[in-house]
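[1] got a structure for you, letters missing:
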């Protein structure tokens, strides 16, 4: 009798884990539940730039690849989470996305800088990043 030693990790809101598939393609695969977006994002008239989640329909079909973005607020709305909580969560999600994007940019700059081995390349890098 053979034994399958499968390890499954189910994560809904930690996109950096998706990068593990690139590092360990023989051991890690990304999947998501297929869905349909029924409405475009709608910006409220409150003047705060708040974006209401579009209406999402989950198809309950496992699909290869990571989802393009998080739909946690959509799921929370389907679960009848009160609007004030959704508003706060949306604001915090935007803050976190801004912070993560800044860190990724900083990491790329450091990586690029670390790979420079001569003065002329350093001068070109400095000119293009100033």
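    Received the coordinates, thanks. None of the values given here were measured: they were computed from a predicted structure.
[2] going forward, measure contacts between C-alpha atoms and count neighbours the same way
    OK.
[3] counting by contacts, list what the helix or strand that contains residue 111 packs against.
    Under the criterion DSSP states H and E, the helix or strand holding residue 111 is helix 83-114. Contacts of helix 83-114 with other secondary structure elements, assessed using 3 or more Cα pairs under 8 Å, 6 or more residues apart in numbering; DSSP states H and E, are made with helix 72-78.
[4] try this one next to it:
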């Protein structure tokens, strides 16, 4: 059994505080979702001829290839694969950015998300977020 006194009014105040905190967190999440997560992630090849778009859930929604890029068949598949990886990394950092805003400085969410990414990929993903 517990040794704490059972004060119903104190328990009710604590529950009301917890509910207010949860509602505040949900409102902040919805606001951040609209700002950061509602739109898709899109990346382009350096020459701009190939693009990959992920939806808000991080799934490939679109791959765009212009006519000139279609002629470069040997490099097409590796370029698309690299762009899908870059888009996925960008989406991961975008979601980490949103989570970081929710938890504040309690946990380094951005650091956790970026630590296992290769340096070049992490840099390109961060550049994509800044666009």
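    All right, it came through fine. Computed from a predicted structure; not experimentally measured.
[5] TM-score of the superposed pair?
    Counting by TM-score structural alignment, normalised by the length of structure 1, the TM-score of this superposition works out to 0.27. Behind it: 56 aligned residues with a Cα RMSD of 4.7 Å.
[6] returning to what we had before: report the buried residues of the helix holding residue 111 of structure 1.
    Within helix 83-114 of structure 1, the residues that qualify as buried by neighbour count (16 or more other Cα atoms under 10 Å) are 86, 90.
[7] also stretch 9-27 of structure 2?
    Neighbour-count burial for stretch 9-27 of structure 2, counted by 16+ other Cα under 10 Å, picks out no residue.
[8] quick one on the thing from earlier: after the helix holding residue 111 of structure 1, which helix or strand is next?
    Along the chain past helix 83-114 of structure 1, the next helix or strand (assigned with DSSP H and E) turns out to be helix 119-128.
[9] what's the angle between that following helix and helix 83-114?
    Going by axes from the mean of the first three to the mean of the last three Cα atoms, to 10 degrees, helix 119-128 of structure 1 is angled at 150 degrees with respect to helix 83-114.
[10] what comes up buried for helix 119-128 of structure 1?
    Buried residues in helix 119-128 of structure 1, defined by neighbour count with 16+ other Cα under 10 Å: residue 122.
[11] show me what that helix is packed up against.
    Using 3+ Cα pairs under 8 Å, 6+ apart: helix 119-128 of structure 1 touches no other helix or strand.
[12] please, which helix or strand holds the residue positioned nearest the centre of structure 2?
    For structure 2, the residue sitting closest to the mean C-alpha position, by Cα atoms, centre = their mean, is residue 95 at 1.8 Å. The secondary structure element spanning residue 95 of structure 2 is helix 73-103 (assigned by DSSP H and E).
[13] what distance separates that helix from the centre of its chain?
    Between the mean C-alpha location of helix 73-103 of structure 2 and the chain-wide mean there is a distance of 9 Å, by Cα atoms, centre = their mean, to the nearest Å.
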